[in-house]
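K.L.:
sequence and predicted structure below; questions after.
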Amino acid sequence: MARFWNFSAGPSMLPYDVLNQISIDVLDWNSTGISVTDINHRSKYFEIIYNQAESDLRALLGLSSDYCILFIQGGGQGANAVVPMNMIGMNGINRADFIISGYWSYKSYLEACKYGDVSIVADNGYTTKIDCNDYGPYTWFPENKSIKTREGSSYLQFCSNETINGVEFVDWGDIANSINKDAVLVVDASSNFLTRVLDIDDTGVVFACAQKNAGISGVTIFIVRKDLIGNALNICPSIFDYMNLFHGHSRYNTPPVFAIYVSGLVFKWLRRNGGVKKMESNNLEKSRMLYDFMDSTSFYINKIHPSVRSRVNIPFHLKNDLLTNIFIEKAENRGLMNIRGHRSVGGLRASIYNAMPIDGVMDLINYMRDFECYYG
C-alpha cells in the first residue's frame, strides 16, 4: 500500500513502526486478548501503559524530580485556560504577562484576559525591529533585553514555536534571567516539543498538545514544577486543577486512554531512534535542506527572519500567488499532502516533524523544483 507524505501541522504523521504496533494492539494488546481500546483506566493494564509512558518521557527530557508530568484533555486551546486558572493567582493579585510572536501566543493572551490583569510586555506584530526593516509583523522574535515582567506578575507566557507563522525561539534561559524574581516562565511548546533539546529547568510550566510530535489528538502534555501546584482559582474546574491531576496521576476523571497509549509508543520509538538529540540533528538537516532550496530561488518566498526560522513549521509563498491552488493540487497528485498554509496567513506550509523522514523532504524539494521549471 502506497503511503503519502503528510505535511500537516497537526494531526501530523506517526512513525510507521508506531502505526504497525497500533494495528496489532487494537486487536490484542500485549497478548492479553484485550483490545487496547477496551482497557479500563483503573485497570492494571492501563497502569502499565501510563507508568511506562511517563517513565519514557521523563528519560527523553532528562526531567528532574522537581517536575511532574500531567496528561490533560482540552488541547492547546484548553491549555490556554488551564494555565491562568492554576497560576494567575499565585502572587495574590491575578496578574500575568505575555510575549506575542504570532497567532497562537495572541490566542493564549486573549484567553488569559478572562481571568485577571493580563498585559503584553513584548510584541513583534506592531513594531518594526530596528535591524530587520525588511521583515514584517510576526516574522521575528522580540529582543530579550526588552522583555520585562510587571511587578506582581505570576508568570510570563510565550510560544516557543509559532506553528502558523514559522517563528521559533529557544533561548529560554535569557528570558528567565531577566524577568521579575516572583514570576515564572510558561511555555507553549506544542510544535517543537521533543524536536530539539529544550531548557525545561528554566521554566515553571511547559505544555504541548500531542498531535504534532508526541502522538495523536486528544491529550495535552503538561510539565509542571511541583512547587507551583495548589494555586488554582476557585472557578477552576476540578478536572483541570493541577493538584487533582497530580494526586490522581492524571486520572482524576477518565483520561484519554488511547491517546496516552499512542504517546507512549511514540516515546518508545524516540528512545529507540536516538532520543531528542538525534531528532534535533535530523530536524536541523531537514529544515536546512528546504530553506537552502528556497533561498536559492526567487520563485519561493519565506518571510521569516533567518535567526528564528522554525525547524519544523516552514511557511512560504509563491512569487505568483495565483499559482497557489495549482501548486497544492499537483502536490497532492504527487502524494504530498496538507501543504496549504493556515487560513489566517494563506500561502503554503510544510510541517516536517520528527516522523517526517528526509526522503519526504527530498520529494517535496524535487516537486518544488519541477513546478518552478514548468511555471517559472
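P.N.:
All right, it came through fine.
K.L.:
from now on I want contacts and neighbour counts done on CA atoms only, so please keep to that.
P.N.:
Fine.
K.L.:
need the contact list for the closest residue to Tyr367 other than its chain neighbours.
P.N.:
Once flanking residues are discounted, Tyr367 sits nearest to Ala331: 7.3 Å by CA to CA, 6 or more residues apart in numbering. Ala331 is in contact with 337, 339, 367, counting by CA atoms under 8 Å, 6 or more residues apart in numbering.
K.L.:
what do you get for Phe207?
P.N.:
76, 79, 187-190, 220-223.
K.L.:
residues touching Val312, list them.
P.N.:
Contacts of Val312 (CA under 8 Å, 6+ apart): 191-192, 283, 287, 350-353.
K.L.:
hold the first one in mind and look at this next one:
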Amino acid sequence: MNTQAPAETPTKKAPHRVPNFCAGPATMPTAVLERAQEELLDWQGSGMSVMEISHRSKDYIAVAQKAETKLRSLMDIPDNYKVLFLQGGASLQFSAIPLNLLNGGRADYLTTGTWSVKAIKEAQRYEKLGLGDINLVATGKDNKFTDVPTQSDWNISDDAAYFHYCANETIHGLQIFEPPQVDATLIVDMSSCILSQPIDVSKFGMIYAGAQKNIGPAGLVIIIIREDLLGQASEWCPMLLNYEHQVEKESMSNTPATYSWYLAGLVFDWLEEQGGVAAIGKINQQKAALLYQTIDDSSFYNNPVALKHRSIMNVPFTLADSNLDKVFLEQSEKAGLFNLKGHRDVGGMRASIYNAVPLEWVQLLVNFMKDFEKQYG
C-alpha cells in the first residue's frame, strides 16, 4: 500500500515586477506582458505564436487593423491622416523626412536637445547633396538645453516646406507642451511623450514616435501623416522610406515587425482600459508633480530645466555632491529601484516615468530619495 502523500500541484506565483525607470526600452504594462505570455505559444487557439503566422494572413491583418483603429480612437486622429507601423525606430525618420518632404525647398529645424540635434545633422547630409536647404531656427545649446529659446529670437523662414522639432527631449528632460506658432507644416518627434496626454493631431502635418517608450517594445515606429504630404518624395528616396509607397502597401511593403505591432495593439487595449489618454495624462501629471516637488523642496537635489518646460516623462536630477552619485545608484538598486543613472551627456540621475510606470513606483523612489538625503545630506 502506497502511503506517500500525493505531490501538491505548484501554484503559479505572480511575477515579481521591480520599479524600472529605464528611458528606453522602457517598462511595459504588467497586464500586457501577462496577456502576451498567456498567448505566446497558442495564440487564439491556433497552436501557434502570433509571431509565427504570416503577416499576409487574414488573422494577422485583423491584428494590424485593430491596432490602428485603437490608436486612431485614443488620439482622435482625423480621417485625412494615414497611420503607418514601420521599422527602423524614430532615428530612421531623420533621413526619411527630408527625403519625402524637402523636395528642393527649405526646412526649419529647432534644436532643444540631443535628439533634435541628431535630426538636423542627418537632414544636413541631404542639403549637401543638393536636395534642399536646412535652416537652424534656434538652438538651446548655449543654456545646455535647459530651456527653449524665445520664439521672438527665432530665425524663421518665410517659405519653409516644414518645421521640425522634438516635443520631448528624453536625455535633457525638456518638453515643449504647445506646438510652435509658425506658418510652416509642423513635423514633430513624439517618441517619448506620445499618448502621455491629449493632443490635437490636426495641428501637425506629421507625428512620429519610436515605440519603446509608451507604445511597446523596440523595433517599431509609428507615423501619423496628413494625406496632402504624400507623393512629394525625392527620386533618391528609398522605397521603404517612401511614405506614399508604405501607405499603398499598408505598412507591409516588406515583412513588418509583427510581434512589436501585436504588442502595441495590446498596449492600446490597456490604455483604453485605463480610461484613455486623458485619464493616463492625469496620472502622469501626479507622478511628475510628486517627483519634482521632492526635488524642489530639497537643497540636496536639483533639476536645471526651466519650470514651464519640465518633462512629465523624463525627470533628470543631480545631487549636491556628485561624489555621491555612485553611492546613490548602488543603494537605490539595493532598495529595488532600477535604471536611475542619468545619460552620460548630462550626468546625475534620471527617472523615466512613462505611462506604464505606476504612481506607487514613483512614491517608492521619492521615499528613497528623502531617506538618502537624511543619511548623506
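P.N.:
On my side now, so go ahead. Just so it is clear, the model here is predicted, and its values are computed rather than measured.
K.L.:
quick one on the thing from earlier: what's the closest of the contacts of Val312 of structure 1 to Asn244 of structure 1?
P.N.:
Looking at these and their distance to Asn244 of structure 1, the nearest is Ser191, at 26.8 Å (CA to CA).
K.L.:
biggest helix in structure 1, by residue count?
P.N.:
helix 275-295 (DSSP state H).
K.L.:
where in structure 2 does it fall?
P.N.:
Aligning helix 275-295 of structure 1 against structure 2 (TM-score structural alignment) gives residues 276-296.
K.L.:
what about the strands in the stretch 51-200 of structure 1?
P.N.:
Using DSSP state E, counting those that start in this stretch, the strands found in the stretch 51-200 of structure 1 span residues 67-72, 95-100, 117-123, 155-159, 161-162, 167-168, 184-188.
K.L.:
which of the contacts of Phe207 of structure 1 are buried, as a PyMOL select command?
P.N.:
Only the buried entries of the contacts of Phe207 of structure 1 go into this PyMOL selection, using 16 or more other CA atoms under 10 Å:
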select buried, resi 76+79+187+188+189+190+220+221+222+223
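K.L.:
quick one: which of the contacts of Phe207 of structure 1 is nearest to Gly264 of structure 1?
P.N.:
Nearest to Gly264 of structure 1 among the contacts of Phe207 of structure 1 is Ile221, at 11.7 Å by CA to CA.
K.L.:
so what's the corresponding residue of structure 2 for that closest one up against?
P.N.:
Using TM-score structural alignment, the equivalent of Ile221 of structure 1 in structure 2 is Ile222. Taking CA under 8 Å, 6+ apart, we find Ile222 of structure 2 in contact with 83-86, 208-211.
K.L.:
do the same with Asp295 of structure 1
P.N.:
Asp295 of structure 1 sits in contact with Ile301, where contact means CA under 8 Å, 6+ apart.
K.L.:
and if you look at Ala350 of structure 1?
P.N.:
Going by CA under 8 Å, 6+ apart, Ala350 of structure 1 touches 7-9, 312-315, 339.
K.L.:
give the closest residue to Tyr81 of structure 2 in space, chain neighbours not counted.
P.N.:
Arg226 (4.3 Å).
K.L.:
correct me, but the one you found touches Gly205?
P.N.:
Yes - look at Arg226 of structure 2 against Gly205 with CA atoms under 8 Å: they come within range, at 5.4 Å.
K.L.:
circling back: the helix or strand where the residue nearest to Tyr367 of structure 1 lies against structure 2, how far on average?
P.N.:
Assigning secondary structure by DSSP states H and E places Ala331 of structure 1 in helix 324-333. When structure 2 is overlaid, helix 324-333 of structure 1 sits 1.0 Å from its aligned residues on average, using mean CA distance after the TM-score superposition for structure 1.
K.L.:
that older thread, ok, which pair from the contacts of Ala350 of structure 1 is furthest apart?
P.N.:
Most distant of those, by CA to CA, are Val312 and Ile339, 13.2 Å apart.
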